[in-house]
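Trainee: need coordinates for the below:
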Amino acid sequence: MVGNYIDFGALENVNEGELKAQLDEAININIDSKLLDVFKNDLVNAKRLVYFTDNCGEIVTDKLLISTLRDVNPNLHITVIVRGKPVLNDATLEDAKYIHMEDVAQKVLGNGTGLPGNVVGVISKESMDEVENADLLISKGQGNYEGLSGCGLNIYYLFLCKCGMFMRRFGVEQFTGIMARENNKK
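Mentor: All right, here's what the predicted structure looks like:
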């Protein structure tokens, strides 16, 4: 969640000192223990995971998280989906290749669009095939939450609340870490 701070598209200035403070405080992010237990159970039992990325700087922390997920479930097939075309500061295939995302994921795909978020039914057929075959999905960032919320899939959202709309929606202060799960799972 803290990696979501690295967002030049939402913030005028990404402050290195604030990022360090966010990283230092990450251990104190309050995650509902029941939700975390459900997530852990889903992770251990999943065969295929789709991981929707957000910002280009943030994918470095995504790679660390994906590596940890692989430690928990070494047999998990992980597909990472980045933007298909440059938009704002969102991660692209070029960014994923630069950090060697393929070292932790079996597949890295562009979503075929230049939208600032992923939307089921709008992304490429290849990406939709991965989504439809996944047991578990993880979505990073507010833009992906906006595009995917209500899709009915087994999806977990991870992000920092950065704008007033999200702060009001979740009843939290700015830069609060959020882990949420799709409420209408099929």
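Trainee: could you use CA atoms for every contact and neighbour count after this?
Mentor: Fine.
Trainee: what sits closest to the most centrally placed residue in the chain if chain neighbours are left out?
Mentor: Closest residue to the average C-alpha location of the chain: K140 at 2.0 Å, with C-alpha atoms, centre = their mean. Nearest residue to K140, sequence neighbours excluded (C-alpha to C-alpha, 6 or more residues apart in numbering): L158, at 5.0 Å.
Trainee: can I assume that neighbour is in contact with L137?
Mentor: No - the criterion here is C-alpha atoms under 8 Å, and L158 misses it with L137 at 10.9 Å.
Trainee: count of residues packed around D32?
Mentor: For D32, the count of nearby residues is 11 (other C-alpha atoms under 10 Å).
Trainee: quick one: it from T92, how far?
Mentor: As defined by C-alpha to C-alpha, to the nearest Å, D32 lies at a distance of 32 Å from T92.
Trainee: tell me where the protein has strands.
Mentor: For the chain, the strands defined by DSSP state E cover 48-52, 77-82, 107-110, 136-140, 155-160, 177-181.
Trainee: ok now the fifth one, how far from the chain's centre?
Mentor: Offset of strand 155-160 from its chain centre (C-alpha atoms, centre = their mean, to the nearest Å): 6 Å.
Trainee: let's compare: structure for the following, please.
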Amino acid sequence: MKVVLECIPCYMKQVINAVAQTECSEEKARQIMYQILPMIPELDSEETPAVNSTFVLRKINELLEIEDPFKDAKRKSNELALSLVPQLRERINQSEDPLYTACQISVAGNIIDLGIFSDYDLEATLQESLAKRFFRDDSEEFKERLCSAHEVLILGDNSGEIAFDKLLAEELRRRGVRVRFVVKGQSILNDATLEDAALVGMGEVAEVMTNGNGYLGTVVQARSQELIEAMEQADLIISKGQANYESLESTQEAGDKTYFLLRAKCEIVAKNLGVDLGSMVFARNRNE
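Mentor: A predicted model of the protein is given here:
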């Protein structure tokens, strides 16, 4: 998915949201904004929004002189999500279709996107997600293919959300498949890292690995050799969130074994998916 003109305001919103995580003065925040603005024309219009946003976010961190301005927000989102896990696990266990319910819960956590939303109501989003079905829904096809699968790779997205992803990994494990879970190799935005995976206990149900870099999404050319091999080896891939969709949709590397699990929080992503803004999606990659 290539950038479009409408991506430009989103870059600036990311500046505002990142600065809001700190005790930065209004004057310094204004100066940071002014220093980011000249970068915008230099961003590659042939790249994905995920790649260009990464460059903007790295520059913000440099100007703030903070390695991870979202550190505290990530901790809070993990703690909130973990507090909800017991009741959600029970909801899955009582469901007529536990895997589908686990996917609904997993995608609800996708609302924790501090690059787009400065605030969110996780519990309300959970109730909404559990009451709706996926707008684009290839879950039945996924379940059929899962019957003959040996290994599923999950490309993780945000902190907080990762606690719900653990419930999905648990449900996949019940079906006898090996689960591997991918986090970021370096801090970027509020994306999940090894620290977040350890906090939610992801290692109890899945083999945790990093993508080897600090880009948003899964940038094909930036993948570690370990991730390249893991994607090739997996029978099925679940790709969480918008940034992973932006960087992998229609690619041969994702192939037809990749399923995108996300909420369309951006009008451009929604249009690309052919769904309404805010829709939940469980859609197989088409790499035509």
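Trainee: just give the TM-score of the two.
Mentor: With the length set by TM-score structural alignment, normalised by the length of structure 1, the two chains reach a TM-score of 0.89; 179 aligned residues with a C-alpha RMSD of 1.8 Å.
Trainee: which residues touch the residue nearest to K140 of structure 1?
Mentor: The neighbours of L158 of structure 1, taking C-alpha atoms under 8 Å, 6 or more residues apart in numbering as the test, are M1, I138, S139, K140, G141, G177, I178, M179, A180.
Trainee: that one matches what in structure 2?
Mentor: In structure 2, the residue matched to L158 of structure 1 (TM-score structural alignment) is L261.
Trainee: go on, V60 of structure 1?
Mentor: V60 of structure 1 maps onto A163 in structure 2, by TM-score structural alignment.
Trainee: tell me where structure 1 has helices.
Mentor: 16-25, 33-45, 59-72, 93-98, 125-132, 142-148, 164-170 (DSSP state H).
Trainee: tell me the most buried of these?
Mentor: Across the helices of structure 1, averaging neighbours per residue (mean count of other C-alpha atoms under 10 Å) puts helix 142-148 on top, at a mean of 19.
Trainee: after superposition, how close is it to structure 2?
Mentor: Taking mean C-alpha distance after the TM-score superposition for structure 1, the mean distance separating helix 142-148 of structure 1 from the aligned residues in structure 2 is 0.6 Å.
Trainee: what's in contact with that helix?
Mentor: With C-alpha under 8 Å, 6+ apart, helix 142-148 of structure 1 has contacts from F52, D54, P116, G117, N118, V119, V120, S139, Y157, F159, L160, C161.
Trainee: redo that, cut-off 7 Å
Mentor: Residues from elsewhere that reach helix 142-148 of structure 1 (C-alpha atoms under 7 Å, 6 or more residues apart in numbering): P116, G117, N118, V119, V120, S139, Y157, F159.
Trainee: for stretch 166-184 of structure 1, same thing?
Mentor: By C-alpha under 7 Å, 6+ apart, the list of residues contacting stretch 166-184 of structure 1 from outside reads 1-2, 29, 31, 149-150, 152-163.
Trainee: report the buried members of those.
Mentor: Those of the contacts of stretch 166-184 of structure 1 that meet the buried threshold are 1-2, 149, 153-162, by 16 or more other C-alpha atoms under 10 Å.
Trainee: need those residues in JSON lines (columns: distance to G17 of structure 1).
Mentor: Output for those, formatted as JSON lines (distance: C-alpha to C-alpha, whole Å):
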{"residue": "M1", "distance to G17 of structure 1": "17"}
{"residue": "V2", "distance to G17 of structure 1": "13"}
{"residue": "S149", "distance to G17 of structure 1": "32"}
{"residue": "L153", "distance to G17 of structure 1": "37"}
{"residue": "N154", "distance to G17 of structure 1": "35"}
{"residue": "I155", "distance to G17 of structure 1": "32"}
{"residue": "Y156", "distance to G17 of structure 1": "29"}
{"residue": "Y157", "distance to G17 of structure 1": "26"}
{"residue": "L158", "distance to G17 of structure 1": "22"}
{"residue": "F159", "distance to G17 of structure 1": "19"}
{"residue": "L160", "distance to G17 of structure 1": "17"}
{"residue": "C161", "distance to G17 of structure 1": "18"}
{"residue": "K162", "distance to G17 of structure 1": "17"}
